[in-house]
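Peer 1: generate coordinates for the sequence data below:
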Amino acid sequence: MQRSLSATSPQTMGDSTYTYDHWSQGGGAAQNFLVTDSNQSFKAFYNASGGTSTACSATGTITRDFWSNFTGASVSDVPVNTTPTSTSNLTIFEGPSNVADKYGSRIRGYICPPVTGNYTFWIASDNGSELWLSTSSNPSAKVKIASVSSYTLPREWTKYPAQKSAAIALTAGTKYYIEAIHREGDQGDHLAVGWQLPNGSMERPIPGSRLSPFTSSGGGTTPVVAITAPANNTTYSSPANITFDATASSSGGTITKVEFYNGSSLIGQDLTFPYTYTWMNVSTGTYTIKAKATNNTGQTALSSPITVIVQGCATPIITALGSTTMCSGSVTLKTTAVSGASYQWKRDGVSISGANASSYTASSTGENQVKVISGSCISWSAPTKVSIQSGLRATITPGGPLEFCPGGNVKLFGNTCSGYTFQWIKDGANIPGANAANYIASAAGTYQLRVTQAGTNAWSSLVTVQINCREGEEEEGAINPDPDISTIQEEESDRPFLMKVYPNPTNGLFTIAFNMPADANEKIKIRIVNLLGQEIYNKELTVIDQYIKETVELDPSLPTGIYTLQVLIGTKMENTNVVLAR
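Peer 2: I've put the predicted structure just below:
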């Protein structure tokens, strides 16, 4: 049955005055009690004037923060450093039950012990939860005292040993910061905190008469924190030593620490300005880093995340920011910049003084490489050839066979440079209007190109074009850029051999095939030159058969374009064009 009981306060006995403190089962001074046994007793506790028990300065409620749509896997994932979806006050240390799925909550504020002595705390929840208590009203001094790893039934206080704290000494009249954090997945949800007083009486859950809501007065605003170094997406070589720098402030308060996290794992902290931490021997991987600042009242804030990437010992790759074959000028070569790495560029195997950055401007002909040293990684790039013409030169490169049927033609390509002017010549006479770098020849004759720059002239070797259509035979022409080698005439008796090149155009790998003259017993020389007349391939073959078939593989760093293939036997030569198209 129900009985109404009221603890009269104050009361005077002898020379002492007593004021009501609490009932053994909690609640206010006047309340209804459920009586189930004729011998059941209820105890009201009073404080005597001048005694060691002090009235609690609680205000009757405690703060509850709620984050909806939370899908984290652990209590530590609850986003307590962000603005909650809603905030309310509870009149008892117990949250609402069965209200939602997938949310996080935090109940926090201050608890006021009615008497000095040892207190024991419990927590019950569905799903997991943690109970934290400070040694004062300062949240930054809080420690975890109890937890639920999975779930309990509502107010089920004894399912797990970890639900119960050790005995904790508290002082009457002192305000202590207390906090319960809760993660809800799905199905049932609840959270409650209780305690046992020094006299053995239980208050489970803790009533509002012991509680007051959380305030941040005197502690300044919520901190502001940002990672200032390294930059987002910075790349390192394994094993890496990565130094993080952060700024943090709290208007009206002070920063007590800045912690650095990889995901949810703490990797280090700094308690004083400037806030920095060096993460040592970091292995290969991609990491998401945040900084967490805490002020003097325990308020916290998280920085925006940055990503750092730690790679293995990768081979550097050189990228040319422009053509690597030119008449004059320079080209910038660069490799991927790696944080903390050092560089050394070399040309033709010799270190270039002062070339110690991730990029280098090449202004001389040669094979360029870069060495990258990052931590324990020492890596060399493949060579990149830069060809820069020295002096005025004129060359002709045919764009097809120099012998063709009537009505055909061949395009002749001249070498070009800034400031060049051109004049094409046929049979010793200037061709009117033929002043471009290239010329289409449709008539038989001997062609030459004159190049002029700043009043200085240069003449190319002669190129002979013939019109002579012969059925069933590949039409090949001949040029002779070397004055020491005679040009092959087109009479059948004088042609030393017919040459085939396939595939053409090529990706850099092709085959040369031809029959040797019957009386040939000399070595064969294969040369390939670029538009500047520079030799980029040279090989000698020993004749062991009348039918010659040779595979050629060009340097993969060569730029695409037209190259001249020359096959020389003694003083005789056949040429054709090879088109490199990758």
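Peer 1: only C-alpha atoms for contact and neighbour calcs from this point on.
Peer 2: Fine.
Peer 1: can you name the helix or strand that the residue lying closest to S351 once chain neighbours are set aside falls in?
Peer 2: For S351, ignoring the flanking residues on the chain, the nearest one in space by Cα to Cα, 6 or more residues apart in numbering is W345 at 6.0 Å. If you go by DSSP states H and E, W345 is part of strand 342-347.
Peer 1: likewise I548?
Peer 2: strand 547-553.
Peer 1: list the helices and strands the strand holding W345 packs on?
Peer 2: Here strand 342-347 touches strand 366-374, going by 3 or more Cα pairs under 8 Å, 6 or more residues apart in numbering; DSSP states H and E.
Peer 1: next SSE downstream of the strand it packs on?
Peer 2: By DSSP H and E, the next helix or strand past strand 366-374 is strand 377-380.
Peer 1: for that following strand, buried residues please.
Peer 2: Neighbour-count burial for strand 377-380, with 16 or more other Cα atoms under 10 Å as criterion, is recorded at 378-380.
Peer 1: among the residues you listed, which one lies nearest to S16?
Peer 2: I378 (85.9 Å; Cα to Cα).
Peer 1: once you drop chain neighbours, what's closest to the closest one?
Peer 2: Nearest to I378 is V372, by Cα to Cα, 6+ apart, at 5.8 Å.
Peer 1: V258: which element?
Peer 2: strand 255-262.
Peer 1: just checking, what packs against that strand?
Peer 2: By 3+ Cα pairs under 8 Å, 6+ apart, strand 255-262 packs against strand 240-249, strand 265-270, strand 285-295.
Peer 1: would you do the same for the sequence below? I want to compare the two.
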Amino acid sequence: MRALFVMGLLSFCVLFSGVATAENGLLGEYFLGMRMADLRATRVDAQVNFEWGTGGPHPSLGPDNFSVCWTGFVTPTQSGEYTFFTATDDGARLWVNNVKLVDQWVDQGTTEVSGTATLTAGTAYPVRMEYFENGGGAVAKLLWEGPGQAKGPIPSTFLTPGKGLGDRYNNWIYNPANGHFYRLTAQMSWTAAKAQAEAWGGHLATVNDAAENMWIANTFRVAASDLFIGANDIAAEGAWVWDQNGVNFWNGAVAGTPVPGVYSNWNANEPNNAGENEDVGTILTSSGLWNDLPATAVRYAVVETETGRINYTGPDPMNASIVVGRRFQAKVVVNQPVNEVEYQWLKGGVEIPGANQATLTINDVGYVHSGLYSCRIKDGEIAEVTTAALKLTVVESLQVPAVTLPGLAGMAALFALAGALRGRKRGK
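Peer 2: I've put the predicted structure just below:
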């Protein structure tokens, strides 16, 4: 070591957002924790063929306690039956063409599980693989075998990245089948969740068909075993309706009857109104079946909205003071857009010509640049939003805090430590 610099501790978190420029592969969303809640990084992985061992998959994650969701499309060049394999330590789930082929969501050493799908040449089929690592070694592999393909990792030339699903706890998730957006509340009572849904401009989920039902179950399974939906018979016992619109879909209890033409999916022997107070519905995420519970029970709830949503963070920084003549940058980050995103920065509500990137750059700051800046974000025809405003203050110079005697003493101690370590190194 030629020199030792003691500079104190700098703590930071970097969120790698947006998609890499690779044209082939699957989009990997990397989360802290095993429940896909704290999104730390996104990137395009050419293949899912990882043996991380006791290392981490990304600088923003450690070797344990993380999860990944890979999404995209696989396009075979020959028609026929294909076998897809996951080989993972720990758990994995796999869907091909929206059919679950693997459901092995358990702690385990490296284990291979497979399922089959019949594919047509030239057709792009959606693929989604979910993975979690609890502890010990970490392995995640997606393989296939089929017409003209020996068993092995799926080559990147057959893969196209998707847009990802996002943070299942904090983001609005887009359902391409019906164009609606869904989000989870925190854990709370059904009544509190109903109020939260309305505050967000939505409603507790109304399940209209089997496809939507299983999409909800599959998408939010990582959160809990069951989730509140908008089903309830609060107004009249046994007359089950959707909270959004009051549409009646079931009448009676266990021996009740469905309303013709309206979807329902009760579990066996449900709804049973156990304890004479089970007046709201939940969806079991393992199967998509429904159960009734008291409105005072505490669960995550699925909120639905028919209007577009944009998941974004920023502007970053929200407030800044900068010396005249310096360079200033601020940025916004959009997660899981549906379309190509358009940006337009504004100062005091007025468009800034040419400022149409996610990052606003002012190369030679002058006093005229002081003011409030916001960004208008547009996700195609889905949604448009204007961020909160950041405050930029331009100053002649930054004030350096006065150095106190305790501060000088601390600096002296750091320099003494540096000298001692340097001397120890030379004495070896």
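Peer 1: tm score of chain vs chain?
Peer 2: After superposition, the two chains reach a TM-score (TM-score structural alignment, normalised by the length of the second structure) of 0.39; 202 aligned residues with a Cα RMSD of 4.6 Å.
Peer 1: from I396 of the first structure, how far out is the spatially closest residue to W459 of the first structure that is not a sequence neighbour?
Peer 2: Residue nearest to W459 of the first structure in three dimensions, not counting chain neighbours: R450, with 4.5 Å by Cα to Cα, 6+ apart. Going from R450 of the first structure to I396 of the first structure by Cα to Cα, to the nearest Å gives 10 Å.
Peer 1: pick out whichever of the two has more residues nearby.
Peer 2: Counted by other Cα atoms under 10 Å, R450 of the first structure and I396 do not tie: I396 has more neighbours, with 27 against 21.
Peer 1: just checking, the more buried one touches L412?
Peer 2: Yes - I396 of the first structure is within contact range of L412, at 6.3 Å (criterion: Cα atoms under 8 Å).
Peer 1: how many neighbours does the residue nearest to A291 of the first structure when sequence neighbours are not counted have?
Peer 2: In this structure, A291 of the first structure finds its nearest non-sequential neighbour in F260, 4.5 Å apart by Cα to Cα, 6+ apart. By other Cα under 10 Å, the residues close to F260 of the first structure number 28.
Peer 1: so who does F260 of the first structure touch?
Peer 2: Contacts for F260 of the first structure (Cα atoms under 8 Å, 6 or more residues apart in numbering) come out as 266-269, 277, 289-292.
Peer 1: who wins for neighbours among the residues you listed?
Peer 2: A291 leads those on contacts (other Cα under 10 Å) with 27 neighbours.
Peer 1: any idea how far E540 of the first structure is from it?
Peer 2: 66 Å.
Peer 1: also P398 of the first structure?
Peer 2: According to Cα to Cα, P398 of the first structure stands 24 Å off from E540 of the first structure.
Peer 1: ok so, going back, which of the helices and strands packed on strand 255-262 of the first structure sits closest to N89 of the first structure?
Peer 2: Nearest to N89 of the first structure, of these and by Cα to Cα, is strand 285-295 at 23.8 Å.
Peer 1: now do the closest one against strand 240-249, angle only.
Peer 2: Note on geometry: by axes from the mean of the first three to the mean of the last three Cα atoms, to 10 degrees, strand 285-295 of the first structure and strand 240-249 are set 30 degrees apart in direction.
Peer 1: after strand 285-295 of the first structure comes which helix or strand?
Peer 2: That would be, after strand 285-295 of the first structure and using DSSP H and E, strand 300-302.
Peer 1: C-terminal to that next one, what's the next element?
Peer 2: Counting by DSSP H and E, what follows strand 300-302 of the first structure is strand 306-311.
Peer 1: so which elements touch that next one?
Peer 2: strand 234-237, strand 285-295.
Peer 1: and the angle from it to strand 285-295?
Peer 2: Relative orientation of strand 306-311 of the first structure and strand 285-295, computed by the same axes, to 10 degrees: 150 degrees.
Peer 1: which parts of strand 306-311 of the first structure are buried?
Peer 2: Neighbour count says strand 306-311 of the first structure has 306-311 buried, by 16+ other Cα under 10 Å.
Peer 1: helices of the stretch 301-428 of the second structure, start to end?
Peer 2: Assigned by DSSP state H, counting those that start in this stretch, the stretch 301-428 of the second structure shows helices spanning 405-427.
Peer 1: and the second structure, by the same measure?
Peer 2: Using DSSP state H, the helices of the second structure run over 190-199, 210-220, 405-427.
Peer 1: want to throw the helices and strands packed on strand 306-311 of the first structure into TSV with distance to Q2 of the first structure?
Peer 2: Converted to TSV, these look like this (distance: least, Cα to Cα, whole Å):
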stretch	distance to Q2 of the first structure
strand 234-237	71
strand 285-295	50
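Peer 1: out of those, which is closest to V463 of the first structure?
Peer 2: Among these, if distance is taken as Cα to Cα, the winner is strand 234-237, at 54.6 Å.
Peer 1: which strands and helices lie in contact with that closest one?
Peer 2: Counting by 3+ Cα pairs under 8 Å, 6+ apart, strand 234-237 of the first structure packs on strand 306-311.
Peer 1: if you set the cut-off to 10 Å instead, what comes out?
Peer 2: strand 306-311, strand 366-374 (3 or more Cα pairs under 10 Å, 6 or more residues apart in numbering; DSSP states H and E).
Peer 1: and A293 of the first structure, how far is that from Y275 of the first structure?
Peer 2: Between A293 of the first structure and Y275 of the first structure the distance is 10 Å, computed by Cα to Cα.
Peer 1: out of the two, which sits in the busier spot?
Peer 2: The neighbour comparison of A293 of the first structure against Y275 (other Cα under 10 Å) goes to A293, with 31 against 20.
Peer 1: quick one: the more buried one and I255 touch, right?
Peer 2: Yes - judged on Cα atoms under 10 Å, A293 of the first structure makes contact with I255 at a distance of 6.9 Å.
Peer 1: distance of V395 of the second structure from L346 of the second structure?
Peer 2: Distance of V395 of the second structure to L346 of the second structure, computed by Cα to Cα: 21 Å.
Peer 1: likewise F50 of the second structure?
Peer 2: Distance from F50 of the second structure to L346 of the second structure, by Cα to Cα: 44 Å.
Peer 1: ok, those two, which is more surrounded?
Peer 2: L346 (21 against 14).
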